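Participant: The sequence and its predicted three-dimensional model are supplied below.
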Amino acid sequence: METKMLSLPYAHVDYSLRALSGQAEGFGRFAIGGLHGPLYHVTTLADDGPGSLRDGCRRKEPLWVVFEVSGTIQLLSYLSVSSYKTIDGRGQRIKLTGKGIRMKECEHVIICNLEFVGGRGPDADCIQIKPKSRHIWIDRCSLRDYDDGLIDITRESTDITISRCHFSQHDKTILIGADPTHTGDRCIRVTIHHCFFNGTRQRHPRVRFGKVHLYNNYTRNWGIYAVCASVESQIYSQCNIYEAGQKKVTFKYLTEKAADREEGRSGCITSEGDLFLNGAQACLLTEASEQGMFHPSEHYPKWTMEAPSDSLKEVLELCTGWQSIPRPSVKE
């Protein structure tokens, strides 16, 4: 574990275009995206056709997708992303609306510096990761106002990192593990760090079965709870800032019965170095140690973290979500 100041975050990944690849921390650290493929240039805001984002994402070969235009892309259906893709929004301002992104049975995908807003429909998730997708990194995206979830990670999808994202104007934020009948989701492993949950109502995240490492996130003014541990989940909450509004319950536990078990169980949460503000109540179950809890160091050797503080709050308010930064130079 490394500790350093974060006033200029991510300079080491922005010095050249492809330096981003392999720079994720946590469970998604092996994601390389389209590192070994050519550049694909998005030249139109159209939903489909030559030069569109959809055209690039459906191609089977590795691609590093960059944008030559700024503006809003109205997705008329889910945008399916195939393996070995980097969707790199640095240097432009791209908003996706209407529908969201879907990753099915794919691996090595990086999504960076995009905005997602205004997804409509009964199943309008912003980003769906299912089934059996792995090595995914979602970085510096702004996500808000979809009719369903913002990020769903289900059906044995694993080794995923969500970093420096800004979540706002939403109810069901991040769901990890969709149903207690999907016992294969015991394989799920997710890292969420340096994200800003800005007044979203619940699920920061809600977890079934999986192992989740949360660190240096700022969650404020939630509407029901901050983090929820359900059936057999293990959540390691480390040096986060939880700032309550009217609702004070930070950690919620829900008992559910896995399909292959006779008795129901909740999940467990370990809190290490977290900061609880404005009356935020941190209820930790004594049975957590009996159920067993993973430690992140068992799975990856280091991660960049600092103690929760006012300065960290300021950094996360300013440096999460879409960023107005130039596209790094291409150094092949």
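Facilitator: Yes, it's here. From a predicted model like this one, the values you see are computed outputs, not experimental measurements.
Participant: C-alpha from now on. contacts and neighbour counts both.
Facilitator: Noted.
Participant: hang on, residue 234 packs against residue 205?
Facilitator: No. Taking contacts as C-alpha atoms under 8 Å, residue 234 lies outside contact range of residue 205: 11.8 Å.
Participant: who's more crowded, those two?
Facilitator: residue 234 (27 against 23; other C-alpha atoms under 10 Å).
Participant: if I look at the more buried one, how far off is residue 268?
Facilitator: For residue 234, the distance to residue 268 equals 5 Å [C-alpha to C-alpha, to the nearest Å].
Participant: list the residues that contact both of the two?
Facilitator: Residues touching both residue 234 and residue 268 (C-alpha atoms under 8 Å, 6 or more residues apart in numbering): residue 293.
Participant: hey, where'd the strands end up in the stretch 201-332 of the chain?
Facilitator: 206-207, 211-215, 218-220, 227-229, 234-238, 241-243, 251-253, 268-272, 275-277 (DSSP state E, counting those that start in this stretch).
Participant: another structure for you, compare them:
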Amino acid sequence: MSFAALNCFLLKTVETEESNKQPNHKVLEKTMSNQPLEFKDVITNSTRRSLRGKHKKYTGPCMAINPIDRCWRCKKNWAKNRKRLAKCVLGFGHKTRGGKKGEYYLVTDNSDDDVVNPKPGTLRHAVIQKRPLWIIFAHDMNIKLSKELMVQSHKTIDGRGANVHIAYGCGITLQFVHNVIIHNIHIHRVVRSSGGLIRDSEDHYGYRTVGDGDGISIFGSSKIWLDHISMSECQDGLIDAIQGSTAITISNCHFTHHDHVILLGASDTYSKDQYMQVTLAFNHFGKELIQRMPRCRWGYFHVVNNDYTHWKLYAIGGSTHPTIISQGNRFIAPDDPLTKEITHRNYAPESEWRNWIWRSEGDRFMNGAFFVTSGPPSPPHLKLKKKDIIKAKPAIFVGRLTKFSGTLKCKGVKC
């Protein structure tokens, strides 16, 4: 689909989306002193599903709407050319190639009985190999990890063509590694690990302390791409990226039923996180989420074309002067009048945080949602390399750009 045709399609679908929803009432809301007064949409909860376009299962032809998906989706030969995916990442993680230079590794066994000497054919045996690997799955699998899964560098975990769940056990850990892609898997109901001896490479195993219960834990790692993952109900966070992790893109994911969703930087005293750069693009923050979408410290965070349909406390928070650029997102506030604010600053008086660079540019605010900006009127936030930035589409298109967030059903069809 050409760019012009795509824009035409988006305009038509948005017009249909707008005409199908319940009538909106416009109210004039007072904003911060450095923001203009503007009209904002007020909606009821009953319209959230129709706004998302997910009130019924999509059964039409394959559609690739956003620029990441257009790079690889809806190709007849996707299963024979899986590694095309590695060229498609955008944002701060754009240099991530995963296991593109390696062989395919077929996971045939969903067991995880021996974490020191894992059985060949298991996911654990695949991820500890030192050589680059593109890991795929022979069939649908429910994998209950008995200990945290320690992933080596230069790996792609590619769940396309199978229905893969990592659930009811431990989560995935990326520690001091680089160049990892995790794509098209379900991660949910992850619990704390008991610690103990775990193999983390072909030639090393060691003692690990108790795990927190994160779905995906990124520690001191770089060039990481998380794409089309469905995540919910983990014991701690869904995604944590800490201790100097950087060059990360989180895209096309669907998050539901969780409290602490995404943590980017864990300590107000760990100054090396000032180099952290993370892109969040085309994600859907959905049902029963409470806070941290994300919660940021120190670094630079580009939040672009995401759909925020639910939060109970706040959506985007931070401390220790992070730079947060929010562009082209849709924010639908909860009905609770006390939680309409999208933003939340931690551990700092206004005299301090008003100098932090938190910008909202082209965002769409509904049901009374509002974003409290801060920092200088013309901050130097765009002085980055062109490849590091995803150019935001108008926020009115967000429902379509994120329509296929989360895992995709690719078995026997165009993905």
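Facilitator: Here it is on my side, so go on. Note that the coordinates shown come from a computational prediction; the quantities given were computed from them, not determined experimentally.
Participant: Now do the helices in the first structure.
Facilitator: With DSSP state H as the criterion, the first structure has helices at 53-58, 288-291, 310-318.
Participant: Select, out of those, the one closest to residue 163 of the first structure.
Facilitator: The minimum distance between residue 163 of the first structure and the helices of the first structure falls on helix 310-318, with 10.8 Å, by C-alpha to C-alpha.
Participant: that older thread, mind putting the helices of the first structure in CSV, mean neighbour count and distance to residue 136 of the first structure included?
Facilitator: What follows is those, written out as CSV (neighbours: other C-alpha atoms under 10 Å; distance: least, C-alpha to C-alpha, whole Å):
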stretch, mean neighbour count, distance to residue 136 of the first structure
helix 53-58, 21, 15
helix 288-291, 12, 28
helix 310-318, 16, 22
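Participant: want to throw the ones you listed into CSV with distance to residue 151 of the first structure?
Facilitator: Output for the helices of the first structure, formatted as CSV (distance: least, C-alpha to C-alpha, whole Å):
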stretch, distance to residue 151 of the first structure
helix 53-58, 19
helix 288-291, 26
helix 310-318, 19
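Participant: Which one of those helices lies nearest to residue 83 of the first structure?
Facilitator: helix 53-58 (8.7 Å).
Participant: Mean deviation, that closest one versus the second structure?
Facilitator: Taking mean C-alpha distance after the TM-score superposition for the first structure, the mean distance separating helix 53-58 of the first structure from the aligned residues in the second structure is 0.4 Å.
Participant: Show me what that helix is in contact with.
Facilitator: Contacts for helix 53-58 of the first structure (C-alpha under 8 Å, 6+ apart): 40, 42, 44-45, 47-49, 63, 65, 79-82, 85.
Participant: Can you lay out the residues you listed as JSON lines showing distance to residue 312 of the first structure and neighbour count?
Facilitator: Formatted as JSON lines, the contacts of helix 53-58 of the first structure follow (distance: C-alpha to C-alpha, whole Å; neighbours: other C-alpha atoms under 10 Å):
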{"residue": "40", "distance to residue 312 of the first structure": "36", "neighbour count": "22"}
{"residue": "42", "distance to residue 312 of the first structure": "35", "neighbour count": "20"}
{"residue": "44", "distance to residue 312 of the first structure": "38", "neighbour count": "18"}
{"residue": "45", "distance to residue 312 of the first structure": "36", "neighbour count": "22"}
{"residue": "47", "distance to residue 312 of the first structure": "38", "neighbour count": "18"}
{"residue": "48", "distance to residue 312 of the first structure": "41", "neighbour count": "16"}
{"residue": "49", "distance to residue 312 of the first structure": "43", "neighbour count": "12"}
{"residue": "63", "distance to residue 312 of the first structure": "35", "neighbour count": "24"}
{"residue": "65", "distance to residue 312 of the first structure": "32", "neighbour count": "22"}
{"residue": "79", "distance to residue 312 of the first structure": "34", "neighbour count": "22"}
{"residue": "80", "distance to residue 312 of the first structure": "35", "neighbour count": "16"}
{"residue": "81", "distance to residue 312 of the first structure": "33", "neighbour count": "25"}
{"residue": "82", "distance to residue 312 of the first structure": "35", "neighbour count": "22"}
{"residue": "85", "distance to residue 312 of the first structure": "31", "neighbour count": "32"}
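Participant: number of nearby residues for the counterpart of residue 202 of the first structure in the second structure?
Facilitator: The equivalent of residue 202 of the first structure in the second structure is residue 291 (alignment by TM-score structural alignment). Burial of residue 291 of the second structure is recorded as 23 neighbouring residues (other C-alpha under 10 Å).
Participant: Assess the claim that residue 291 of the second structure and residue 318 are in contact.
Facilitator: No. The criterion here is C-alpha under 8 Å, and residue 291 of the second structure misses it with residue 318 at 11.1 Å.
Participant: now residue 191 of the first structure: how far from residue 182 of the first structure?
Facilitator: Taken as C-alpha to C-alpha, the span from residue 191 of the first structure to residue 182 of the first structure is 20 Å.
Participant: Please tell me how far the alignment partner in the first structure of residue 300 of the second structure sits from residue 15 of the first structure.
Facilitator: Using TM-score structural alignment, the equivalent of residue 300 of the second structure in the first structure is residue 211. Separation of residue 211 of the first structure from residue 15 of the first structure (C-alpha to C-alpha): 32 Å.
Participant: what about those two, which has more around it?
Facilitator: More crowded of residue 211 of the first structure and residue 15, by other C-alpha under 10 Å: residue 211, with 27 against 15.
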